[in-house]
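1. Return atomic coordinates for the entry below.
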Amino acid sequence: MAVRKEPSGRWRAVVKQGRRYVDGATFNTQREAKAWEQRQKAALAGAVDLAARKQPVRSLLLMWIEERKQTVATTTAHTDAAMIQRLSAAFTARAVGSVTDRDVQRVLNTWSGKYAEASVRRFRASLASFFGWCVSERCIESNPVSGSQVPRKDAEPGRMKPLTETELEQVAATIREFDERAADLVLIASWTGLRWSELRAITVADFSRVPVPVLVVRRAAPEGVAVKTTKGRRARTVPVADRVLRLVEACADGKAGDDPLFTSSTGARLHASGFKKAAHWKQSAKARRIHDLRHTAICLWLARGVDAATVQAWAGHASISTTNLYVQHLGTVADRAGLDRLNTPGHTGGTHGEEDGASNANTPGR
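-> Predicted structure coming up:
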């Protein structure tokens, strides 16, 4: 290795292994050239192939994904593919050896502004696996993902946009003018709290009428992905309230046990794009997402006085803290009861019940 000054006044650093030329770079200052030289020395000491460091991320991703999909579950392979699709062209064009933890952190920050925290964590795990593979292939010395963190997203209750019962009925009535089944599905989703992927996966056999009408949620069927377990990775039971029992029974009529319970008005498998088109969603849904129907159900249960632990079980929340976000959004039953008491007419006295304007000898300052 050597650093020398070029006739142009810039500094040239050259790396060799024995007599074989490996790499070279030109810098504006001697300090930059020597720092680069030291990094190459460290890479050689770590048995890293310096030529491999210059390969673009894009080409290595293709090699990695081909090897990895033979050894991981289908859902993991889908996550890997989704992660690659979300990487920018500028990032994948970079030489793998030039990617730092700061570059990875910028990627995670960008993803965090677009996707849910759980999704970003899955993408980070895939990216970490890729760079770990690069380390094992002697392309880089260390994994740049190790020094990065997924930005935390506080699930603030204010971000929820559930419908009130009145708004729900208005939305359903508006959609019914365009498509009866779409309106029924809006009501069913808003009273059962099923995620869209769970709504697609429920079969007729999952609907039981005795001893009480319930839906057994065992699977999820995200669009474009194979059927998998629910988000909570365990089955749960969701009651079917009288308001939508007749609608669910109508969906089951004439179908076999293995048939999807909820289908479109033409009997086809549910797809969000088709559902939104049939429902004229943009003009009918009061600026809500389909997922807000799940928020609507959870808030509706709590507003009707169902305790948080039961709501947690119905919703399939892994932690009661998630359910409590909805409690904070609505206020507890005690909060509402206390407010009702405050608003009760006829009680205008102080804490000891004295009449308005009466003096209390024990009150300081009087």
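2. Going by C-alpha atoms from here, please, whenever you check contacts or count neighbours.
-> Fine.
3. can you count the residues close to W64?
-> W64 has 16 neighbours, counted by other C-alpha atoms under 10 Å.
4. I misspoke; the intended subject was L330.
-> Neighbours around L330, by other C-alpha under 10 Å: 16.
5. Would you map the strands across the stretch 101-250 of the chain?
-> Along the stretch 101-250 of the chain, counting by DSSP state E, counting those that start in this stretch, strands occupy 207-208, 214-217, 219-220, 228-229, 236-239.
6. one more, for comparison:
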Amino acid sequence: MTVSRIVNADGSISYRARVKSGRSVVASKTFRRKGDADTWHDAQKRALSLGEFVDPRAGMESVGSALERWVQTRTGTVASKTLDTEKHALKHVPVALRNRPLSAIRATDLEALYAQMMRTLNRSTVIRFRQVISPFFSWAVAQKLIAKNPAVESKVPRGTGQDTKREIFPFSLAELRAVHADLVNHTSRENADIALVLGLTGLRWGELAALRVRDVQELPYPALRVSRSKPDGQPVRTVTKGGKPRTVPLTEEVAAIILAATKGRTPDALVFPSASGSARSNNNWKRDSHWKDHARGRRVQDLRHTAATLWLQNGVDLKTVQAWLGHSTAKLTADTYAHYMGSDADTAAVARMNAVLAQPEDAGGTLKKLSTGAER
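-> Below is the predicted model of the structure:
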């Protein structure tokens, strides 16, 4: 018998459901009502037959212990910066929750934690926390510690708090050339050319720092094959932030700079190395080039934004710009640069208003209407 009736010492009745695999009992649980015992037993037997059974004893491991094991599995499989970000996010898991069994965690528990976090943190920070904790629970499901991921069903409460973000502040082409000239005059041609390359290719700093001679192609047209990154203080990554390699075509001006820098160099040599031959540091370059003195209030990241806005403002289509930047979706590109993407309708409307405003006023102080070509 898989569900047995039990008479307790106080005379009350309870029902014990036992799940067997062959002759072995793999799970057991006691209920006050027979219907609940039958339902639980049937669900476990179904999971067993489908290969989805989770031993309840496995779920007794504490959240804290499982988190430590999960972080260990991440070491060496994700970028060190990503791992540091995850470890920082997991500091928000309170001790009370860490001490609870994995199987006892419900979506409501996580939602209560989100609400508590939002008292002192921005909603976007809490959303990022959920994006870290969810893969942990998915790992626990894969390890058959729990049956389902509670984070999937959890929702971050609505709120108005947002992280303070600096708006993008791209250079115009004239400003970029002026900055390049300033750097040539006050630092070095190499420092100046790095700024120009960043501003016309849209490379992230880490991608430029990891660029090798072998990554420069001349046929069928000059271009860069961007497949690596070297952020400051981190080892070289064999994948970019966008997750996959991309090809960035070069204008004649940038191609001349890069081909000159790679002439006579070995394939594995860096295109823009430091004085010692190692990967160039962003912070060191900003110091050596006196970037703050010549940047006109911009960040180095704004050089990437400069390339994107120059492309979009000069007719390069959105999907192509997405590919050149290495964005995961065209929506991300559009959301980031929407206010720099004029349309033909905008141009026509502004031209019309300029023409209207150039007309002389009549005696009543009203601008004369432009003829539309057809009276109605």
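7. Mind checking the TM-score on these two?
-> Superposed pair, TM-score by TM-score structural alignment, normalised by the length of the first structure: 0.65. Supporting alignment: 307 aligned residues with a C-alpha RMSD of 4.5 Å.
8. coming back round to it: pick the most buried one from the strands of the stretch 101-250 of the first structure.
-> Among the strands of the stretch 101-250 of the first structure, judged by mean count of other C-alpha atoms under 10 Å, the one packed with the most neighbours on average is strand 219-220 (a mean of 22).
9. Remind me what it packs against, helices and strands.
-> helix 196-201, strand 228-229 (3 or more C-alpha pairs under 8 Å, 6 or more residues apart in numbering; DSSP states H and E).
10. which bit of the second structure covers the last one?
-> Mapping strand 228-229 of the first structure onto the second structure (TM-score structural alignment) gives residues 238-239.
11. ok, and what's touching the matching stretch?
-> For stretch 238-239 of the second structure, contacts defined as C-alpha atoms under 8 Å, 6 or more residues apart in numbering pick out S227, R228, S229, P245.
12. A189 is in contact with L293 of the first structure, correct?
-> Yes - under the criterion of C-alpha atoms under 8 Å, L293 of the first structure makes contact with A189 at 5.9 Å.
13. In terms of neighbours, single out the busier of the two.
-> L293 (28 against 23).
14. quick one: what's aligned to that one in the second structure?
-> With TM-score structural alignment as the criterion, L293 of the first structure pairs with L303.
15. In three-state terms, label that match for me.
-> Under DSSP: H, G, I helix; E, B strand; the rest coil, L303 of the second structure falls in the helix class.
16. Next one: it from F129 of the second structure, what distance?
-> As judged by C-alpha to C-alpha, to the nearest Å, L303 of the second structure and F129 of the second structure stand 30 Å apart.
17. Please apply the same query to T347 of the second structure.
-> Between T347 of the second structure and F129 of the second structure the computed distance is 43 Å (C-alpha to C-alpha).
18. quick one: which of those two has more around it?
-> Neighbour count, other C-alpha under 10 Å: between T347 of the second structure and F129, F129 has more, with 22 against 10.
19. so the more buried one touches A89, yeah?
-> Yes - the pair formed by F129 of the second structure and A89 meets the contact definition of C-alpha under 8 Å, at 5.6 Å.
20. before we move on, the earlier item: so which of the strands of the stretch 101-250 of the first structure gets nearest A43 of the first structure?
-> A43 of the first structure lies closest to strand 228-229 among the strands of the stretch 101-250 of the first structure, at 42.8 Å (C-alpha to C-alpha).
21. I'm done for today, thanks for sticking with me.
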